[in-house]
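Colleague: Build me a model from this:
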Amino acid sequence: MLAKFFKFSERQTSLRQETVGGITSFVTMAYIIFVNPQIMSAAGMDKGTVMMATCLAAAAGTLLMALYANAPFGLAPGMGINAFFAYTLCGTMGYTWEQGLGAVLLSGIIFIVVSVTGLRSRIIAEIPLHLKKAIGIGIGLFILYIGLKNASLLSFSANPGSFIPLGDSMRLDSSIIPTLDFATDSAKLALVGIFLNVGFLLRGTKGGLLLSIVLTSALGCYLQFFSGWQLGLHLPGAMPLGNLGDTFGKCLSGFVQLFDISNGVGTMLFSLLSVMITMTIADMFDTIGTVLATASRANLVDENGNIIDGERILLADATATVMGAFLGTSTVTTYVESSAGVAAGARTGFASVVTALLFAVSVVLAPFLGMVPSAATAPVLIIVGILMASDIGDIDWRNLEMAIPAYFTMTIMCFGYNIADGIAIGFIMYSFVKVVLGKWPEVTGLVRCLTAMFLLRFAFMLIY
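Modeller: Next up is the predicted model:
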């Protein structure tokens, strides 16, 4: 019954393979349980309550993805968009966190409408094939960069052992150039994890990614608690939880407050429009990029690069955002870390069921998750990044018409540390190249509209 519902034989997988894949996705995503409350607290929200909402939103969204779309993708409040919620929406722009949740609800409704009408699937279909390849490669490089950062293998000469993202004033100075650094205990442990992963990968060890996390974590616990290494681990203990009733449903009152015209209709509409363009584009194209890249690794794309059952996947993702708003957290999106689960063998929604169940009980598991160091999960991301970047040879780099948009997509996505921005720049450069070559008629109407939206988004970024 289970195998038939999730199409195990059709996708050439097994219960064990899916279980391992689901656990791997969860372990690589679990950091959001601790990071999201820290970020959202800047908006005035209680950390314990946000942690509860994060766990439940991730569980509900991932389970919906499993049962409705039968896809091996984990969902949780997105990184980046949660920072926009806390620091820009509720910080610079002065919205309350209730209004912020109302904005998340509104953006989720927009996502649902766009998904039901098939527009999101059409967007994926109309992305040129070389840009689709570049998106997958760029996300692979992005994941590799995250892995190196989380492994404490990147540092700067101005502050050894730490990662400092480049600021607005970039100058040619060795103090801001990232270099490999093996000095910290976390970096040394991560090196062990990297070699374990490479060995398991080359030997074709089933469940090798998860096994490497377990072995590296065990070694890390021994080194910290018996040898005095500094890995930031903590023994299981009580975790303070909040009252979900403090945030549940508050998005409705916040939604109403968004349309306050006391400062003028024009001011309200301009402010709301800027918020919606930023949140819609960020979530939509983060998801599209992640799903495109991860689906290709899971053999869920056809010969044209289009996602099989893509409409269901995108609708599940959109609905998860609405669910997250009601629970009391920022935009819920498909996680790029799902690629680790796919690399471990996940091919169906049963892997997502496993991930969802682990998120559901993560309120109890949270103290134990503190014993899994980032140095254990970071090597998995590094290996997955390498696997995802393996399609780089499929792009004709001698053809500048293809190479220029692809290059900007990949590099901006990685070094700009933002999937949506990479896709946006890729669309803009694609359209610009077509204009310069006199091939503007080849650009579809939808791609033209999206290019205009991306340009408008960057214009808003100059204002806020």
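Colleague: From now on I want contacts and neighbour counts done on CA atoms only, so please keep to that.
Modeller: Fine.
Colleague: what's the residue closest to the geometric middle of the chain?
Modeller: Geometric centre of the chain, nearest residue: residue 335, 3.9 Å, by C-alpha atoms, centre = their mean.
Colleague: just checking, that one touches residue 74?
Modeller: Yes - between residue 335 and residue 74 there is a contact at 5.8 Å, judged by C-alpha atoms under 8 Å.
Colleague: quick one on the thing from earlier: how much space separates the residue nearest to the centre of the chain from residue 408?
Modeller: Distance, residue 335 to residue 408, by C-alpha to C-alpha, to the nearest Å: 23 Å.
Colleague: buried sites along stretch 357-373?
Modeller: 357-360, 362-363, 366-367, 369-373 (16 or more other C-alpha atoms under 10 Å).
Colleague: got it, and stretch 201-216?
Modeller: Buried residues in stretch 201-216, counted by 16+ other C-alpha under 10 Å: 201, 207-214, 216.
Colleague: Just the endpoints, please. Distance across that stretch?
Modeller: Using C-alpha to C-alpha, the end-to-end distance of stretch 201-216 comes to 16 Å.
Colleague: before we go on, could you also do this sequence so I can check it against the first one:
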Amino acid sequence: MLERLFKLREHGTSVRTEIMAGITTFLTMSYIIFVNPDILSSTGMDRNAVFVATCLAAALGSLVMALVANWPVGMAPGMGLNAFFAFTVVAAMGFTWQQALGAVFISGIIFVVLTLTGIRRWLIAGIPKSLRSAIAAGIGLFLAIIALSSAGIVVASPATKVTLGDLHTAPPLLAMLGFFVIAALDALKVRGAILIGILVVTVLSMLLGINEFAGVFSAPPSLMPTFMQLDIAGILHAGFIQVILVFVLVEVFDATGTLMGVAKRANLPLEGPKSRLGRALLADSTAIVGGSMLGTSSTTAYVESASGVQAGGRTGLTALVIALLFLAALFVSPLAGSVPAYATAPALLYVAGLMMRELIDIDWDDVTEATPAALTALAMPFTYSIATGLAFGFISYTVLKLLTGRAREVHPAMWIVSLLFVLRYVFF
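Modeller: The predicted structure is shown next:
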């Protein structure tokens, strides 16, 4: 049955190899079951329900990827988009978390339409490489300031805006220890380095008596506090265009780039009759819609899937194993609820550092490319908004190309998105 479903021999792999690849990918991305509830619960969402929604959304997305696309790619709520959901849409813009879920749902529907019509590929082709790289790096910087703040390493200051926190207290010290554990283990190629770092800090906090141990295993908590709680009508008023636009743009770049990158590493065809890229794109689009109904931010393809590919994963059986492991993770909710913010902060900070590598792909010798890219990356943390970073980058790119007589280099997609951002600032 597995051979018929996943064509293992055709891909030069075996059941044992695929299972090991699935376990490897799960270990590298399972930190999200601790980090996502920590971020989204800051909006007032029920932490236990978000934990269940995270596991179910990851399982659903990975299952669809396995059966529809037959690709070895794990899916889960995306880092960066969960921060945009919590800290920009809800905290800064004043939407309720129910309305934010409605925005995720609408963006998912738009995403499906863009994928089915081929517009998604057109959009990707239209965004310059420098801006795509800057978006990833900027989201990394945004995650970094969130991580440093939640760990107490960076605090607010009326004189200097931000300043160093009190490093003589346990939370920042434990967060720093967790960061070094994660970085060292990852450098030594230890599987699940991020997860191990989170657990080390959590256990230490319990041993020191600053955090309570609630147990490890139990029946899954109720999903009902977040299930089908999306408020679609409530999001449809002034300002919603920007929210939807940012969700769609980040989903388009993040997921598409990840899927293509992992596929290349696995030697899967991206063009021609044997290419299943279209199915993979549709799988991650539908996962966003499903995730919003369950009660979590946008679900996306995980770049950590490359670790499973490195371990030999070549088919959807790898993704099926990931889905089953996320379902099994539903039974560790007491442990997930015991993880403090300063234990997940090192994971956020480390992921942020990895995302900063994208800066190397920017053409720093061309001012019309480098300046918009720099504005994109810098504006995200300094305005505490991914949306603002995107707006600064897109608008400055088109303006600089126009003023330097290079308007022909600007793809129509860039003009359209830039105009939408300008209209947002003028009228809203």
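Colleague: TM-score of the superposition?
Modeller: The pair, once superposed, lands on a TM-score of 0.76 when counted by TM-score structural alignment, normalised by the length of the second structure; 409 aligned residues with a C-alpha RMSD of 4.2 Å.
Colleague: Quick check: closest non-adjacent residue to residue 215 of the second structure.
Modeller: Nearest non-adjacent residue to residue 215 of the second structure, counting by C-alpha to C-alpha, 6 or more residues apart in numbering: residue 334, 5.4 Å away.
Colleague: And for residue 379 of the second structure?
Modeller: Nearest to residue 379 of the second structure is residue 389, by C-alpha to C-alpha, 6+ apart, at 4.7 Å.
Colleague: what about the one you found, how many neighbours?
Modeller: Neighbourhood size, residue 389 of the second structure [other C-alpha atoms under 10 Å]: 28.
Colleague: for it, helix, strand, or coil?
Modeller: When classified by DSSP: H, G, I helix; E, B strand; the rest coil, residue 389 of the second structure comes out as helix.
Colleague: need the contact list for the counterpart of it in the first structure.
Modeller: Under the alignment (TM-score structural alignment), residue 389 of the second structure pairs with residue 422 of the first structure. Applying C-alpha atoms under 8 Å, 6 or more residues apart in numbering, we find residue 422 of the first structure in contact with 135, 408-414, 416.
Colleague: May I see those residues arranged in CSV, with neighbour count and secondary structure as well?
Modeller: As requested, the contacts of residue 422 of the first structure are arranged in CSV below (neighbours: other C-alpha atoms under 10 Å; DSSP: H, G, I helix; E, B strand; the rest coil):
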residue, neighbour count, secondary structure
135, 29, helix
408, 22, helix
409, 32, helix
410, 28, helix
411, 20, helix
412, 21, helix
413, 27, helix
414, 23, helix
416, 15, coil
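Colleague: Just give me the closest of these to residue 381 of the first structure.
Modeller: Of all these, residue 381 of the first structure sits closest to residue 414, with 13.7 Å by C-alpha to C-alpha.
Colleague: what's the distance between that closest one and residue 443 of the first structure?
Modeller: Applying C-alpha to C-alpha, the value for residue 414 of the first structure to residue 443 of the first structure is 26 Å.
Colleague: likewise residue 122 of the first structure?
Modeller: According to C-alpha to C-alpha, residue 122 of the first structure and residue 443 of the first structure sit 14 Å apart.
Colleague: Residue 390 of the first structure now?
Modeller: Applying C-alpha to C-alpha, the value for residue 390 of the first structure to residue 443 of the first structure is 28 Å.
Colleague: Next: residue 129 of the first structure.
Modeller: Counting by C-alpha to C-alpha - residue 129 of the first structure and residue 443 of the first structure are separated by 13 Å.
Colleague: what about the aligned partner of residue 282 of the second structure in the first structure, which helix or strand?
Modeller: Counting by TM-score structural alignment, residue 282 of the second structure corresponds to residue 315 in the first structure. Residue 315 of the first structure is part of helix 310-327, with elements assigned from DSSP states H and E.
Colleague: Name the next helix or strand downstream of that helix, please.
Modeller: Counting by DSSP H and E, the element after helix 310-327 of the first structure in chain order, helix or strand, is strand 332-334.
Colleague: Tell me which residues are up against that following strand.
Modeller: Outside of strand 332-334 of the first structure, the residues within contact range by C-alpha under 8 Å, 6+ apart are 57-58, 61, 73-78, 283, 286-287, 290-291, 317-318, 320-321, 324.
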